[in-house]
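A.B. asks: my questions are about this predicted structure, shown below with the sequence.
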Amino acid sequence: MIPAPRVEGRYAVALVCLGNICRSAMADVVLQEQLRQQPAGQGRDVEIRSAGTGDWHVGQPMDARAAATLRRHGYDPSTHRARQVGDDWLDRFDLVLAMDDSNLRDLGGRSDRVRLFRDFDPAGTGEVPDPYYGGDEGFEEVLAMVERTAGMLVEELRAR
């Protein structure tokens, strides 16, 4: 279950990984699209942002392999630009979802509002593996996790 919104009538979700060019970037695009596909009035009051705990890629587009994977599955990754988590994110967002345990530690650890992304995965919990140093199959695996988990998050947000 997701925590209550900080501001009635709107909900803000942050997606966080290391560099914001693979996992959280893919999750951002998929979750935005799944919310966009909701019936009129549902999902429109949800803010989604993604960022990395590191600053290496700030301002850069998504990793080319991540973008290609998204395009093959009908998503548009073209507007993504990497950003770094801001100092105010833990106070600003209703739910902050880290892609792995290292990201979770960088955010200060688990709380009601800071959790692992896959805590919402209907196929199981754990980390979203970083596909950066692997091949295309890693990006496909991440996309499958992201799509399942985003679907469950959309259901939670609709129920709220």
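C.D. replies: Perfect, I can see it now. Numbers count the residues shown, from 1 in each chain.
A.B. asks: make it CA atoms for all contacts and neighbour counts henceforth
C.D. replies: Will do.
A.B. asks: V29 is in contact with P77, isn't it?
C.D. replies: Yes. Counting by CA atoms under 8 Å, V29 does reach P77; the two are 6.4 Å apart.
A.B. asks: contact partners for A150?
C.D. replies: Counting by CA atoms under 8 Å, 6 or more residues apart in numbering, A150 makes contact with 27, 30-31, 34, 120-121.
A.B. asks: put this beside the first:
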Amino acid sequence: MSTPERILFVCLGNICRSPAAEGVVRALAPGLELDSCGTGGWHVGEAPYGPMQAAAQARGYDLSRLRARQFSVSDFSLFDLILCMDGQNLADVEVLRPEGAHVPVRLFTDYAPEAGADAVPDPYYTRDFDGALDLIEVCARGLLAKA
């Protein structure tokens, strides 16, 4: 199986988990077309959350140019794979799936079964930015190993 060339990462507000996933995968595989978004629109236009940016920067990932946006039905035609950070994000995306859209929508943690996690916990609430990044890095390596 080859790695899809156009991947969208989805979380709730697009200020922590999904931009971090975009930044990590971009660093590991710069040739891919990547984006991130949130199921909610509260933070549209905002940069990633400061503590997440700081934790990512400490590992060499620059998230500063990313800006939050909300998931759109058009994303089903723009991406080859949509990866959600938790089951609620996945359910919220699937509700919007238009008839005839066949793009796979999966949990990002599906690519890291060894981690034993069914979601990337939201560090906006848990405050565990390094723990979220640890899991995101494992998932990213698993995703790219599928190539």
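C.D. replies: In hand now; what should we look at? Quick caveat: nothing in here was measured; it's all calculated off a predicted structure.
A.B. asks: TM value for the aligned chains?
C.D. replies: Put the two chains on top of each other and the TM-score (TM-score structural alignment, normalised by the length of the second structure) is 0.87; 141 aligned residues with a CA RMSD of 2.0 Å.
A.B. asks: count the neighbours of D112 of the first structure for me.
C.D. replies: D112 of the first structure has 12 neighbouring residues, counting by other CA atoms under 10 Å.
A.B. asks: what's the counterpart of C139 of the second structure in the first structure?
C.D. replies: Alignment note: C139 of the second structure maps to T149 in the first structure; criterion TM-score structural alignment.
A.B. asks: same check on F9 of the second structure?
C.D. replies: Matched across to the first structure, F9 of the second structure falls on L15, judged by TM-score structural alignment.
A.B. asks: doesn't its match belong to a strand?
C.D. replies: Yes. Assessed with DSSP: H, G, I helix; E, B strand; the rest coil, L15 of the first structure lies in a strand.
A.B. asks: how many residues are close by it?
C.D. replies: The number of residues packed near L15 of the first structure is 26, by other CA under 10 Å.
A.B. asks: tell me where the first structure has helices.
C.D. replies: Assigned by DSSP state H, the helices in the first structure fall at 23-36, 64-72, 89-92, 101-106, 136-159.
A.B. asks: just name the most buried of those helices.
C.D. replies: Most buried of those by mean neighbour count (mean count of other CA atoms under 10 Å) is helix 23-36; its value is a mean of 23.
A.B. asks: that one packs against which elements?
C.D. replies: If you count contacts as 3 or more CA pairs under 8 Å, 6 or more residues apart in numbering; DSSP states H and E, helix 23-36 of the first structure packs onto strand 11-17, strand 46-52, helix 64-72, helix 136-159.
A.B. asks: possible to save the ones you listed as TSV with distance to L107 of the first structure?
C.D. replies: Shown next, in TSV, are those (distance: least, CA to CA, whole Å):
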stretch	distance to L107 of the first structure
strand 11-17	9
strand 46-52	10
helix 64-72	24
helix 136-159	20
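A.B. asks: quick one: which of the ones you listed is nearest R81 of the first structure?
C.D. replies: Ranking those by distance to R81 of the first structure, with CA to CA as the measure, places strand 46-52 first at 9.2 Å.
A.B. asks: alignment lookup: G116 of the second structure to the first structure.
C.D. replies: Per TM-score structural alignment, G116 of the second structure is aligned with G124.
A.B. asks: turn the helices of the first structure into CSV, columns for distance to G52 of the first structure.
C.D. replies: Compiled in CSV, the helices of the first structure are given as follows (distance: least, CA to CA, whole Å):
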stretch, distance to G52 of the first structure
helix 23-36, 8
helix 64-72, 15
helix 89-92, 12
helix 101-106, 8
helix 136-159, 16
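A.B. asks: what residue of the second structure matches up with A64 of the first structure?
C.D. replies: With TM-score structural alignment defining the correspondence, A64 of the first structure maps onto G50 in the second structure.
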